[in-house]
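Chemist: Compute the structure for the input listed below.
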Amino acid sequence: MIINETFAIGLMSGTSLDGIDLVYVCFQNDDAKSFKILHAETIPYSKEWKLLLQNAIFSDEATLQELDITYGQFLGGILNNFISNYKITKIDFIASHGHTILHQPEKGITLQIGNGQEIAKITNQKVVCDFRTQDVKLGGQGAPLVPIGDELLFSEYDFCVNLGGFSNVSYHKDNKRIAFDICPVNIVLNFYANKIGLAYDASGKIASEGKINETLLGKLNALAFYQQQPPKSLGLEWVQTTIFPLIDALETDVPSILRTFVAHIAIQISKVITKNNQVLFTGGGVFNTFLMDEIQQHAKSRISLPTKELIDYKEALIFAFLGLLKVTNQINCLQSVTGASKDHSSGVIFYP
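Modeler: Here you go, the predicted structure:
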């Protein structure tokens, strides 16, 4: 019996700017759950690219249009290297999330750079990208997008939690998928680790040496976002206008900032996954053992950690899956998750 297979590359760049995650995956067409990650790699950003992407939020429209092209060319080059290094010969499509610069869905704005036409031209492959815009046009948050993958690929878990720049969760309730951003994670922890010359707080060691600032913790936990009902999502803008000023006004000691924010993360996540649930945790934050211990202590749930490959590359894998759903014209954006006016198949397809 011949099983039809689809081969795809998924590409993800998260808000924490750790690097570009690439996954080469094979999906069995008759059962998407039967996927196999064949190759996976993270390409770290150079200092120059990190600065460019961090500061792009302050750029004017013309500069952003130029950056969209340049970044698309940059991704195309990275993809070609990945294809060449792993001697990949069969590719049905590439699915790219791009890098989020602006995300203000309440104003109808979301922008992920990484021009799909440039990527298609450079790699000579079909490319699916721009997964968020259509959802925002349909009145949705344009985020989170991963839950359809949680629903169809990881349905054995009660909750799927990702710890990246932000933490987000998805779960099944009342016959529909619910998902939302919980709180910032690495986007804040890394920012303050950078202030003492570190790329990040490895294993949460610095945080473990700090003291909790109870006033700051109380004010963080009292922020209006946490009282809102889903669908809801967070962006860098909110962190810059709300979180950083609040922290900087109340605490200057970096270990204590990290300790307090770890407590904040653990409290917010535990509000969502309390009781004896089976929870799948993925994303770079999982390697922060101090943070994971704090979450475990607060939440008292059964925490499952998958293979390191899945911890690192689940989001890139799911973007490949979103691409598969788009090219086969199946729903990849859920109204129950984003608040859009309907379920739909999102993304734009570009050809070389």
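
Chemist: switch to C-alpha atoms for all contacts and neighbour counts from now on
Modeler: Fine.

Chemist: what sits against T6?
Modeler: Listed by Cα atoms under 8 Å, 6 or more residues apart in numbering, the contact partners of T6 are 26-29, 91-92.

Chemist: Alongside the first, I'd like the structure of this one:
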Amino acid sequence: MKKTNYRLIGVMSGTSLDGVDLVLTEISFEEKTDFKIIASETFPYTREWQKKLEGAINLDPAELNKLDNEYTIYLADVIKRFIKKYDIDLIDAVCSHGHTVKHRPNQGVTFQIGNRPKLAKLIEAPVVCDFRVQDVELGGEGAPLVPIGDRLLFNEYKYCINLGGFANVSLENESQRIAYDICPVNTVLNYFMRKLEKDYDEDGKLARAGELDEELLEKLDSLKYYKKDPPKSLGIEWVNCEVIPLIENNTEEIPNIVRTYTVHVAKQIANCLDDDPDSKVLLTGGGTFNTFLIEEIKSRSKCDFIVPEKQLIDFKEALIFALLGVLKLRGEINVLHSVTGARIDHSSGRIYEP
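Modeler: So this is what the prediction gives:
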């Protein structure tokens, strides 16, 4: 008889560089796929690690290999601290996303550090990881991967939107799941806030105080990516080449930048939604705490926006990577070709034993 209940740790590091998110969860496959979060925590990156990860895209292969090894050791330490703090035992696997350094699927490239077999040995537990590479090899975008979780765990919502380093949306369309990256969010906002020696714009207060730059807003809204049809995905390379220079060539006033960019994000998100008051939208991710951003989104759509409890806002992606891992352990589909554009649905990831 096939096992139906699993105890897992999900691990996620996003492009916003705020830290490593971990959840201890129980996932059940009895009558329907269900979950319970038992413990969760974010282990913040030090400024030193933020700088290392920010600069990783520019490293040569030897330097990147060195960083990959260092990050694997660092990630193992974070996972062991989580296990010790919450007195965790008897887990089926640790399911880890790693940290994305390169994502150029049009060139057949996606690379996440921290996905070495060494991780399993260091934490002395089975590891399921490296979920994106196979999809790119199959002609897909390698992203987004969360929509299988939206389908299985959060199907009461018409739209699932995550506001993290990037905003992405997931929905059912004619019995197929579709999903795509909408636009960068915290990758851009936090970049400019760090110039003021702040990690982020708390509650969107600086954005609220800034002035809207209509000329800059028009240029941002005209970026070619927004005219592409899904499947499509974004990486930090695109942000560094297309978005940051565009902003910096137009203005240096950071309050005006963060206000204008926040309005830009709200417009792009509203463009992805219908205007039906019965359409439920689940909002998660760190951007959900940006009060000004949420107000701007709501002012542009009549949809019913649901902001869940803080734990789900913060840890939904880590939870879903636990789900991706257990689906891989079960030999079941965890990546949908309708989402990524790959040739087939498939069960992606690598399994490493200690």
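
Chemist: Would you pull the TM-score for this pair?
Modeler: In this superposition the chains share a TM-score of 0.98, using TM-score structural alignment, normalised by the length of the first structure; 350 aligned residues with a Cα RMSD of 1.0 Å.

Chemist: thinking again about what came up before, which of the contacts of T6 of the first structure count as buried?
Modeler: 26-27, 91-92 (16 or more other Cα atoms under 10 Å).

Chemist: For the lengthiest helix in the first structure, name the packing helices and strands.
Modeler: In the first structure, taking DSSP state H as the definition, the longest helix is helix 61-85. With contacts taken as 3 or more Cα pairs under 8 Å, 6 or more residues apart in numbering; DSSP states H and E, helix 61-85 of the first structure sits against strand 109-113, helix 116-123.

Chemist: Please identify the most buried of these.
Modeler: With neighbours defined as mean count of other Cα atoms under 10 Å, these peak in mean count at helix 116-123, which reaches a mean of 23.

Chemist: what's the average distance of whichever helix or strand comes after that one to the second structure?
Modeler: Following helix 116-123 of the first structure in sequence order, the next helix or strand is strand 127-129 (DSSP states H and E). Compared with the second structure after fitting, strand 127-129 of the first structure deviates on average by 0.4 Å (mean Cα distance after the TM-score superposition for the first structure).

Chemist: counting contacts, what elements does strand 127-129 of the first structure pack onto?
Modeler: strand 93-96, helix 116-123, helix 308-327, strand 348-350.

Chemist: rerun at 6 Å
Modeler: Here strand 127-129 of the first structure touches strand 93-96, strand 348-350, going by 3 or more Cα pairs under 6 Å, 6 or more residues apart in numbering; DSSP states H and E.

Chemist: Can you tell me which of those is nearest to L280 of the first structure?
Modeler: Set against L280 of the first structure and scored by Cα to Cα, those come closest in strand 93-96, at 23.7 Å.

Chemist: Determine how far the closest one lies from the middle of the whole chain.
Modeler: 16 Å (Cα atoms, centre = their mean, to the nearest Å).

Chemist: By how much does that strand deviate from the second structure on average?
Modeler: Using mean Cα distance after the TM-score superposition for the first structure, the mean distance for strand 93-96 of the first structure is 0.4 Å.

Chemist: List the buried residues in the longest helix of the first structure.
Modeler: 64, 67-76, 78-79, 82-83.

Chemist: Quick one: the strands in the stretch 251-352 of the first structure, in order.
Modeler: 278-282, 302-304, 348-350 (DSSP state E, counting those that start in this stretch).

Chemist: any idea which of the ones you listed is most buried?
Modeler: In terms of average neighbour count - mean count of other Cα under 10 Å - the standout among those is strand 278-282, at a mean of 21.
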